[in-house]
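*Asks:* coordinates only, sequence not included:
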């Protein structure tokens, strides 16, 4: 039976290190305030939250048959995610240097290789049979869009810190039904969202950190939601949780305002844990 939601994109094994300040570009020594290993990756984050919301997503993600790949796959499966590993020469790994104030530098220790054409074809068939698909920014996502074999399945795409002009993002924007982004690289998120809608999506959503989030529909309707009070443990994955909360609510029939409220609640779940989702506290 086809999955209701298919997700295609990155998962990783991460080493998170919290410092009192990000390192200056000069030789020196710093002591970590705390550090831990965990599952990372934007697609893994969305899959974890959708699983927690009862959507049973199927995640197609590049994972090598190595120790790190096995850790990622087993952790996600224990959390209720149906993981379908794709062939790659390396499992993606990051070292994230962070501060308590939310600053972050992500060091990519290894990245997945270009996806195998047979894997792309297999994932494309699964996307075409799904009710909804999340296609994340990655070479896998790009190859899927280039395949032209995704059928009529609505595509939800997370543009992250999109600036409105990145050439790599362009095919993702044009293929999407719904786009998400943050306001890190724009002075006017309303203009940024409208520029996305002008290329095809029916809805654009922009997260604004402590200021909450806004959404713009193709008919020009504007929507807003405030961020919910929360004890911030770690901000990694908050945007993925937000998008998952919106998608789950929308698939349940919620309108934009109600979906934004569900998104804000789900983002609070993520930032209250040192992992992408608190379910991993009992696994890792």
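*Replies:* Received, thanks. These figures come from a predicted structure and were not determined experimentally.

*Asks:* alpha carbons only for contacts and neighbour counts from here, please
*Replies:* Noted.

*Asks:* for the longest helix seen in the chain, buried residues please.
*Replies:* Longest helix in the chain, counting residues (DSSP state H): helix 256-271. Neighbour-count burial for helix 256-271, counted by 16 or more other Cα atoms under 10 Å, picks out 256-257, 259-271.

*Asks:* return the closest of these with respect to residue 231.
*Replies:* residue 271 (7.5 Å; Cα to Cα).

*Asks:* now the strands for the chain?
*Replies:* 5-8, 12-19, 34-40, 58-62, 82-86, 93-99, 104-110, 132-135, 155-158, 178-182, 203-207, 213-217, 222-225 (DSSP state E).

*Asks:* using JSON lines, lay out those together with mean neighbour count and distance to residue 190.
*Replies:* As requested, those are exported to JSON lines (neighbours: other Cα atoms under 10 Å; distance: least, Cα to Cα, whole Å):
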{"stretch": "strand 5-8", "mean neighbour count": "26", "distance to residue 190": "27"}
{"stretch": "strand 12-19", "mean neighbour count": "22", "distance to residue 190": "32"}
{"stretch": "strand 34-40", "mean neighbour count": "17", "distance to residue 190": "30"}
{"stretch": "strand 58-62", "mean neighbour count": "27", "distance to residue 190": "31"}
{"stretch": "strand 82-86", "mean neighbour count": "19", "distance to residue 190": "36"}
{"stretch": "strand 93-99", "mean neighbour count": "20", "distance to residue 190": "29"}
{"stretch": "strand 104-110", "mean neighbour count": "14", "distance to residue 190": "26"}
{"stretch": "strand 132-135", "mean neighbour count": "25", "distance to residue 190": "23"}
{"stretch": "strand 155-158", "mean neighbour count": "25", "distance to residue 190": "16"}
{"stretch": "strand 178-182", "mean neighbour count": "24", "distance to residue 190": "11"}
{"stretch": "strand 203-207", "mean neighbour count": "26", "distance to residue 190": "9"}
{"stretch": "strand 213-217", "mean neighbour count": "22", "distance to residue 190": "7"}
{"stretch": "strand 222-225", "mean neighbour count": "17", "distance to residue 190": "9"}
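
*Asks:* below is an additional structure, to be compared with the one above:
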């Protein structure tokens, strides 16, 4: 069987409504006058990972459940416009959607519509097996119904990655993803002891590499038992929005991983891609190219990563 796809992305297709607010948290008021306006655009976690991978030159295929609604048309158009193959399984409950409140400093608060999926939702087994059979790697978003596809991807022999986002280390919903993946991304934002959580994921699951992103503080990389700190990269332009930065980090890391790079260099790629994403307005969808990423990576010395301490 030939390999047609470098990364099969499962889940995370949807539409965000972007609302710029004067500050976060937003104080109560009867009304606000919003500028530069309110915009609905396709682009949730799976969409942004697929976009980042495609911009980096990796052959990417996206699989998810999408509704027959205006939001679904935005998702389909997003993939057509960016040349990303999409297998859209019909979703009777409608396309996933969220409202993102974006502050002047680029911070974001996301409100997800939890009615757009059901526990009974399934990605067709035959479809998952067919796409997995011609893929090198699968990146699995933690949206419903991707957990049920994890055993099928394992049977196909793919390596797996996932992003737990702001997991608190305890919510059982995230555990199937955390324990099935070879590479786990998560944020430090809800963790009181990130190192303990990272080592727990590695000890109980399959992951040999765990990456905890920490915004302006950079990221922490646990690879084969050694914890190192990866410094943040200075964005090439003013920071306007953090939306999609974690997805860009994952795409950059996967570029290095699939090219056989050392985990520290993979993390450096991720940091560069994530920094670029912070300069892209939330109303747009854009990603760093392979040429841009490699040029920026060449500016850094190999000693940029350092052994991490417990001063979280």
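*Replies:* Sure, I can see it. On a predicted model such as this, the values are computed, not experimentally measured, just so you know.

*Asks:* and the TM-score between them?
*Replies:* Here the TM-score for the pair of chains, by TM-score structural alignment, normalised by the length of structure 1, is 0.90; 278 aligned residues with a Cα RMSD of 2.2 Å.

*Asks:* hang on, the earlier thing: now the strands of structure 1 as TSV including distance to residue 239 of structure 1?
*Replies:* Shown next, in TSV, are the strands of structure 1 (distance: least, Cα to Cα, whole Å):
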stretch	distance to residue 239 of structure 1
strand 5-8	15
strand 12-19	17
strand 34-40	13
strand 58-62	18
strand 82-86	21
strand 93-99	17
strand 104-110	14
strand 132-135	14
strand 155-158	9
strand 178-182	8
strand 203-207	7
strand 213-217	10
strand 222-225	14
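
*Asks:* now the helices for the stretch 51-200 of structure 2?
*Replies:* 70-82, 125-132, 150-155, 175-180, 194-204 (DSSP state H, counting those that start in this stretch).

*Asks:* most tightly surrounded among these?
*Replies:* helix 175-180 (a mean of 22; mean count of other Cα atoms under 10 Å).

*Asks:* so that one matches what in structure 1?
*Replies:* Using TM-score structural alignment, helix 175-180 of structure 2 corresponds to residues 170-175 of structure 1.

*Asks:* so how far is residue 12 of structure 1 from the residue positioned nearest the centre of structure 1?
*Replies:* Geometric centre of structure 1, nearest residue: residue 42, 3.1 Å, by Cα atoms, centre = their mean. Residue 42 of structure 1 sits 9 Å away from residue 12 of structure 1, taking Cα to Cα, to the nearest Å as the criterion.

*Asks:* again with residue 151 of structure 1
*Replies:* Note on residue 151 of structure 1: its distance to residue 12 of structure 1, by Cα to Cα, is 28 Å.

*Asks:* what do you get for residue 160 of structure 1?
*Replies:* From residue 160 of structure 1 over to residue 12 of structure 1 (counting by Cα to Cα), the distance is 17 Å.

*Asks:* for the aligned residue in structure 1 for residue 54 of structure 2, grab the count of nearby residues.
*Replies:* Residue pairing (TM-score structural alignment): residue 54 of structure 2 is matched to residue 51 of structure 1. Using other Cα atoms under 10 Å, residue 51 of structure 1 has 20 other residues around it.

*Asks:* surely residue 51 of structure 1 is in contact with residue 58?
*Replies:* No - at 9.2 Å, residue 51 of structure 1 does not count as touching residue 58 under the criterion of Cα atoms under 8 Å.

*Asks:* common neighbours of those two, please.
*Replies:* residue 81 (Cα atoms under 8 Å, 6 or more residues apart in numbering).

*Asks:* the match of helix 175-180 of structure 2 vs structure 2, mean deviation?
*Replies:* The superposed stretch 170-175 of structure 1 is, by mean Cα distance after the TM-score superposition for structure 1, a mean 1.2 Å from where its aligned residues fall in structure 2.
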